[in-house]
Structure formats: C-alpha cells, structure tokens
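Enquirer: give me the fold of what follows.
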Amino acid sequence: MTDLPATPPIFDGHNDLLLRLWRAAPEDRDRLWLRGNGRGHLDLPRMRAGGFAGGFFAIYIPSPMPGGLDIDAMMDNPPYDLALPDPVPVQTAQPIALAMAGILRRMERVSDGAFRVCLTAGEVERCLAGGVIAAITHMEGAEAIGPDLDALHVFHAAGLRSLGPVWSRPTIFGHGVPFRFPGDPDTGDGLTPLGRDLVRLCGELRVLVDLSHLNAKGFDDVAALSDAPLVATHSCAHAVSPSTRNLTDRQLDMIRERDGMVGLNFATCFLRPDGRRGADIGWEPILRHLDHLIGRLGEDKVGFGSDFDGAMVPDGIRDVAGLPALRAALAGHGYDAALIERLCHGNWIRVLRATLGA
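Expert: As a prediction, the model looks like this:
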C-alpha cells in the first residue's frame, strides 16, 4: 500500500466501530481504538494509514437474527428472504445508545487531538484542513427515541447530527427493508404518525434524516415531509444488484432532484450482481455501481458509505488501510483528479453544509 495514494482524504458515510468497541471489554476499548489488534476494519493507526478523514459513526442497537437459521449460508446462496428481527423496546435500546455515545466522546478525549466529534460542516472542514479525523454522531435505527421524542433533544445536545428512523426491524417510527435477494424496496407501509413527527423535529433541529434502510413508502414520506436534501448514507444501486437494500432509479432520481447524496456501501452482498457475500470480487462491481450512481445523480452527489465494521467488504479494500487501493482503482478507471476529490470528501462537505449548516 505504501506506493498508493493516501490522498485526497476520504470522508465516509457510515461505520459500525462503536458497536465493535461496545462489545469489547471496557478495559480493552482504548487499546483497540488507539493501537488496534489487527481485527475489524477501523482503528486510529489504520485510519491514518489509509487517509481516512472521518465520517458518520453509528449508534446501532444489535438484535439477534431469527434462531435456527444459518444466516451466512443463506446469504451465500441466493435467493434468500430472511424474517425481520423483533422490535427493540426503548427501555432496552436507550442505555446501549447512551453507552455508545459515551464511547465516541471517550475516543475523542483519549486521542490527543487526533479525533474530534463535529457538530457542523465548518468543523468537519477545519478538521480536514488540519489533519484531524472528524466524526459525525449518527443513529442507525431510532429505537432509543421514545414516543414523546424527548430523548432526541438529549441526544442532539450530546452531538447527534444524523438519524435513520429504522435499520431493518420495525420501529414505532417506520419500517425497514428485509434482507431479501432478489427483491424490491417497496416492502410495506411508510412512516407511522410518530415517524412523521420525528422527521419534522429532525428538520427543526437540523438533524440529517438518513434514507438508507427505509422501505420505498418511508422514503417517499421523508421526501414529502422534509425540504432538506435527500441523503442515503450507505446504499448501492438496485439496477446493478437487485437487493431490497439498494436504491431504485426512481429513488435516485428523487435524490438528484432534491440535491441530495448517496454514499456507496462497500458490503459485498449489496455490490455483487448475484447477491452473494464473497469478498473476492475485484473492482468491477464497485466501479459499476459508481458509474451508475454518477450517471443517474451527477458527479456532485456521490461519495462513500463504507459500512466498515458492519459488513464484509471486498478483498481489494479489506479494511480502512486499504483505501489507497480504492483511490488507485478510481484513477485507473479514468476518473479525473477533480472527480476523485469530490467522491472522497467534497460531495459530503457540500451536503453537510446544506443539512447541518456551516
């Protein structure tokens, strides 16, 4: 990797490092963050090695998948259609979410100035200019927000600036898409009345509403309720890989019309046209998705949303230290320097200015 470009820096739409650290023993978390252990996708040394400028750090409440099934084997052999996990009550979700928010702030405190939790696009830009890794606090699934929505004010005061109303399981706010291949994101009802209230309050607080994982009707409801740019932080193109998780051309057209943004997900099961998880896929699927997204959205509305520490990623990348190989693949595909810079961070900065403010 030493001969490959570590610039321009990459700002990323999604990772699950907080989940990995939360699952670790508390006494091990600082070591895993500051020095790493060669496992997972993210730690501070590998971020620096890969030219990782920062991104959205997800607060995500895990839930067991349905028992008695070999989920990995099913996803390795499409077609598949997995039952959604049960909803997670707020009493279970809220302590976990608070713990993850605390872990993110501790990461900032122990990093000796190398890592900062940001509240505005201006803060992210200053971090980029100064070589500091910038974090946006994100919530993937709003289980930790109760029906009175009061907790949203608390999480916002603690730094929350991006929220997806659902992961896949249903919430009191809406419905996510299941793990299904092949499939279409039009899988059920849209936002609930509480979900509509949540989107309106996010607009008032300038919290970005993430469309990744929402089903088609929920996507349309957010578009009707919000006047902000439409953003999917970590999604791929349904026209290339027909997963329920991927965005249709109709949805991409709506994102383009609303001056929004899509961060390309590195999860192999959403990249591969055959829906399998295998990581030995070369660069062609990534480049096909990028070409389709750029062709549909334009060069100023596409970036990356890796899903590091939350998914199997291509062997060509492997972990965050492999991002120089991605930059080299983009250049080898014929993308010029200006487009590569927009994909790496310029487009995210544009949409953050429009959503979070300067």
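Enquirer: hey, let's count contacts and neighbours off CA atoms from now on
Expert: Fine.
Enquirer: which helix of this protein spans the most residues?
Expert: Ranked by residue count, the top helix of the chain under DSSP state H comes out as helix 90-110.
Enquirer: and the contacts of it?
Expert: The contact list for helix 90-110 (Cα atoms under 8 Å, 6 or more residues apart in numbering) reads 18-19, 21-22, 30, 33, 59-61, 114-117, 137, 143-146, 158.
Enquirer: got it, and stretch 315-324?
Expert: 1, 4-7, 40-42, 46-52, 279-283, 308, 313, 325-326.
Enquirer: what of stretch 252-264?
Expert: By Cα under 8 Å, 6+ apart, stretch 252-264 touches 12-13, 228-236, 289-290, 293, 296-298, 301-306, 347-348, 351.
Enquirer: which among these count as buried?
Expert: 12-13, 228-236, 289-290, 293, 296-297, 301-306, 347-348, 351 (16 or more other Cα atoms under 10 Å).
Enquirer: can you flag which of these belong to strands?
Expert: In this view, the buried ones among the contacts of stretch 252-264 that belong to strands under DSSP state E are Asp12, Gly13, Val231, Ala232, Thr233, His234, Ser235, Val302, Gly303, Phe304.
Enquirer: and the fourth one, how far from Leu18?
Expert: Taking Cα to Cα, to the nearest Å as the measure, Ala232 and Leu18 are separated by 20 Å.
Enquirer: repeat for the first one
Expert: To Leu18, Asp12 is 15 Å away according to Cα to Cα.
Enquirer: if we can go back for a sec, just the buried subset of the contacts of helix 90-110, please.
Expert: 18-19, 21-22, 30, 33, 59-61, 114-117, 137, 143-146.
Enquirer: from these, which land in strands?
Expert: Using DSSP E, these in strands are Ile59, Phe115, Arg116, Val117, Thr137.
Enquirer: farthest-separated two in those residues?
Expert: The span of those, defined through Cα to Cα, is set by Ile59 and Phe115 at 17.4 Å.
Enquirer: what number of residues lie near the residue lying closest to Gly282 once chain neighbours are set aside?
Expert: Here the nearest residue to Gly282 in space, its sequence neighbours aside, is Gly316; by Cα to Cα, 6 or more residues apart in numbering that works out to 6.4 Å. Look at Gly316: counted by other Cα atoms under 10 Å, it has 16 neighbours.
Enquirer: one more to put side by side:
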Amino acid sequence: MTANIAPVVFDGHNDVLLKLYRAGGVGSAETFVSGCAGHVDLPKARGGGLAGGFFAVFVPSAEDGRDMDAEMRQPAYDLPLPVTLDQGEALKVALEQAAILYRLEELGALKICRSVAEIRDCIATGVLAAVFHMEGAEAIGLDLAALETLYRAGLRSLGPVWSRPTAFGEGVPFRFPGDGDTGGGLTDAGKGLVRRCNALGILVDLSHMTMAGFWDVARISTAPLVASHSNAHALCPHARNLTDAQLEAIRDSDGLVGLNFAVAFLREDGRMLDTGLDAMLRHLDHLLDRLGETRVGLGSDFDGATIPSDIGTAAGLPALRRAMTRHGYGDELIEGICHGNWLRVLEKTWGA
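Expert: Model prediction:
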C-alpha cells in the first residue's frame, strides 16, 4: 500500500450492479475485471485505494422519458415519485443483479463478506470486499420469505425504500428545496420487516426514507441507526438530506452517516452541477460536529450519481484524502472516515 492510497476506503454505497445489469447482465461481469465505463471497476478500485463497500441491488423504475439530471439542474424542482413495482417482477431483476455479484466473486474480482472479520481479512490481503445490499425492498413479499432466503445468500444490508412507495413504507422525492417530511412512515409490514432485520443482523438503511419512516425506525430498531449515503440538510436543504434532529438521533444510537458524493446533495443550491471538494468538507465538518468523529463515513453513490469532477471515479479517491489532510484532519480521523467507522458500526449491527 502506497502513501498515495492509504488509508483505504470502505464505501457505504455504489450502483455497480445496476450498471453491469444494464450493460448486459452476468455476461458483463468480466468487463468489471478488465476495466469498464463508469466510476468503479477493479483497476479503478485498486488505483484509488477502494478496498470495498456496499454493492447495491436496485430495481429501476420503467423509463418515463424524463431527464432527471436536466430537471435537477434547475433552481428548484420536485420530481414525482415513481409508481410501486410488482413484487414478482422486482424479485426477478434483483436475483439477476445478485447473480452478477456472485459471478464477480467467482471471477476473483471480490469477496462477498458476511462478517467484519471477513472485511478486515480482505483489506489485509488486498481483495475487494463486497457487502450485499438491497436499495428498496420491492423484491421482498409480505411473508418475508425472500428476506430469509436472501439473508442466507449473503444479504447483510437493506433499505426498506428507495424514492418510491413500497409495501413497507414511503420514500422521499427528489425535491429542492424541501425536507423529508413528505409522506407516511412505515406500514405495519414495514415495522415487521425492521424487527426481522434486527433479529437476523441485517443493517437497516435510512437513506431515501421519509422523516416519518425515519422516526418509526428510530423507535423500533434495536440496532444503531445508519444512513449509508446522505448529507446535512442544514447545508443543502434537499429532501434527501438529514436534519440536525435526525443526525442527533443517529448519534444517540451510536450509528453512522456516509457522506454522499452526489453534487445535488452537496451544493447549497441543490443543483446537479459540478462542485469542488470544499463542499464535501463542509458537509464532513457538519456531520462530525453533530455525530462525533466515530460516526461519520463515506457513501459515495458511485455509478448512481453525478459526483465532483475533482474525484471523477474511484481512482480519484486520493484527492479526497489529500483534501481532508489539508483541511486539518488528523491521520486517525481520516482513517476512521475512510473505513474504521464503517467497520465499527457493522460489528455492532452484525455482531461479528
């Protein structure tokens, strides 16, 4: 490990599986090994010191002809929530994306980790560590049978909603200005889902959840509260970002927030336009102030969002490390933000 890429990064969110699914499915997995378009592949990860992270299974909504990026470049916007997905169709797509993850493991590109010990071993040996995550529970039926099966297949993190309604709750729209007080909380089924995730040791991800849903989880969950890829509403009043009251609840549960690299959630004006690393540092400062130094990590949203050009891809992560050093963060704090804090909260959640 060279000084340029130390400490390594364990990242709270990427959409690599969706990218490969759209590029051809399981057959596209080989391109991840050799190098492919987008933010993350194996050469970029090695070049930037990306040691692993949460690989999201995400079932996209049907294309409706909208140009979301163009709308989010406007001074204000309020994109309508997509419709609820059919559970059977969602499960089919989810399994196809999970198959890509298993194929990547078969190719030796990564290891699917079910414990923190396995993640630590991957970091020590230079193997890319992958946590099987689902962004939105559309693929899971009300009987939770799919949850039980997916857990045994390696699922260790679940966001009950993306930015659309499910049988379990509601998601926040892409709205600026706004906050997460946009709809209902968890349904009775959603509360049962959270309780079963707690029992299994599956992390419950609060990113994309309405404010009401957030507080439902806070009341129900016995695990640390975690938002894998969210930012500070006080600095960017976007519906996707977390208020100080929410940050304080996460702090009190000894949880974690992963800094989202998406420019629209970083900029004060909420616009999908490039921004410098200074915006990321402002959000890190605020999160550290509200959460404490052991409860802040990174949740890039690589391959799922427009990120600052100063980083560009996973190969550009050293630029963020250098910026944190110039900003006055010490080595121990940077190591915690880059990976140590994620390992701490996963150990508390998974129990191993």
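Enquirer: where does the TM-score land?
Expert: The TM-score (TM-score structural alignment, normalised by the length of structure 2) is 0.97; 352 aligned residues with a Cα RMSD of 1.4 Å.
Enquirer: that older thread, which residue in structure 2 aligns with the residue nearest to Gly282 of structure 1?
Expert: Here Gly316 of structure 1 is matched to Asp310 in structure 2, going by TM-score structural alignment.
Enquirer: list the contacts for the alignment partner in structure 2 of Val207 of structure 1?
Expert: Aligned by TM-score structural alignment, Val207 of structure 1 pairs with Ile202 of structure 2. The neighbours of Ile202 of structure 2, taking Cα under 8 Å, 6+ apart as the test, are Tyr151, Leu155, Arg156, Ser157, Leu158, Thr349, Trp350.
Enquirer: measure Ile202 of structure 2 to Ala189 of structure 2 for me?
Expert: As judged by Cα to Cα, Ile202 of structure 2 and Ala189 of structure 2 stand 16 Å apart.
Enquirer: same question for His238 of structure 2.
Expert: 28 Å.
Enquirer: who has more neighbours, these two?
Expert: Taking neighbours as other Cα under 10 Å, His238 of structure 2 and Ala189 compare with His238 leading, 30 against 16.
Enquirer: aligned partner of the more buried one in structure 1?
Expert: Match for His238 of structure 2 (TM-score structural alignment): Ser243.
Enquirer: how about Asp86 of structure 2?
Expert: In structure 1, Asp86 of structure 2 lands on Pro89 (TM-score structural alignment).
Enquirer: again, but for Ala51 of structure 2
Expert: Checking TM-score structural alignment: Ala51 of structure 2 goes with Ala53.
Enquirer: helix or strand for that match, just tell me which one.
Expert: strand 52-59 (DSSP states H and E).
Enquirer: go on, Arg46 of structure 1?
Expert: Secondary structure from DSSP H and E places Arg46 of structure 1 in helix 44-50.
Enquirer: quick check: that helix compared with structure 2, mean distance?
Expert: Following the fit onto structure 2, the mean deviation recorded for helix 44-50 of structure 1 is 0.5 Å by mean Cα distance after the TM-score superposition for structure 1.
Enquirer: in that helix, which residues are buried?
Expert: Under the neighbour-count criterion of 16+ other Cα under 10 Å, helix 44-50 of structure 1 has Leu44, Arg46, Met47, Arg48, Ala49, Gly50 buried.
Enquirer: just how off-centre is stretch 144-164 of structure 2 within its chain?
Expert: Stretch 144-164 of structure 2 sits 14 Å away from the centroid of its parent chain (Cα atoms, centre = their mean, to the nearest Å).
Enquirer: now the strands for the stretch 251-358 of structure 1?
Expert: Assigned by DSSP state E, counting those that start in this stretch, the strands in the stretch 251-358 of structure 1 fall at 261-264, 302-304.
Enquirer: mind putting these into JSON lines with distance to Gly190 of structure 1?
Expert: Below are the strands of the stretch 251-358 of structure 1 laid out as JSON lines (distance: least, Cα to Cα, whole Å):
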{"stretch": "strand 261-264", "distance to Gly190 of structure 1": "21"}
{"stretch": "strand 302-304", "distance to Gly190 of structure 1": "25"}
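Enquirer: of these, give the one that comes closest to Gly218 of structure 1.
Expert: Nearest of these to Gly218 of structure 1, taken as Cα to Cα: strand 261-264 at 16.8 Å.
Enquirer: now find how far off-centre the strand holding Ala53 of structure 1 is within its chain.
Expert: With Cα atoms, centre = their mean, you get 8 Å for strand 52-59 of structure 1.
Enquirer: ditto for stretch 344-357 of structure 1
Expert: In this view, stretch 344-357 of structure 1 has its centroid 15 Å away from the chain centroid, taken as Cα atoms, centre = their mean.
Enquirer: now do stretch 26-33 of structure 2
Expert: On the basis of Cα atoms, centre = their mean, stretch 26-33 of structure 2 sits 22 Å off its chain's mean C-alpha point.
Enquirer: neighbours around the nearest residue to Phe302 of structure 2 once chain neighbours are set aside, how many?
Expert: Nearest residue to Phe302 of structure 2, sequence neighbours excluded (Cα to Cα, 6+ apart): Asn14, at 4.7 Å. Asn14 of structure 2: 25 surrounding residues under other Cα under 10 Å.
Enquirer: ok, Asn14 of structure 2 touching Leu298?
Expert: No - when contacts are counted by Cα atoms under 8 Å, Asn14 of structure 2 is not listed as touching Leu298 (10.8 Å).
Enquirer: need the residues that contact stretch 180-195 of structure 1.
Expert: Stretch 180-195 of structure 1 has contacts (Cα under 8 Å, 6+ apart) with 78-82, 147, 165, 172-175, 177, 214-221, 242-248, 275.
Enquirer: whatever residue of structure 1 lines up with Asn260 of structure 2: neighbour count?
Expert: Aligning on TM-score structural alignment places Asn260 of structure 2 opposite Asn265 in structure 1. By other Cα under 10 Å, 31 other residues sit near Asn265 of structure 1.
Enquirer: wait, doesn't Asn265 of structure 1 sit right on Ser235?
Expert: Yes - using Cα under 8 Å, Asn265 of structure 1 and Ser235 qualify as a contacting pair, with a distance of 5.0 Å.
Enquirer: between these two, which contacts overlap?
Expert: With Cα under 8 Å, 6+ apart, Asn265 of structure 1 and Ser235 have common neighbours Gly305.
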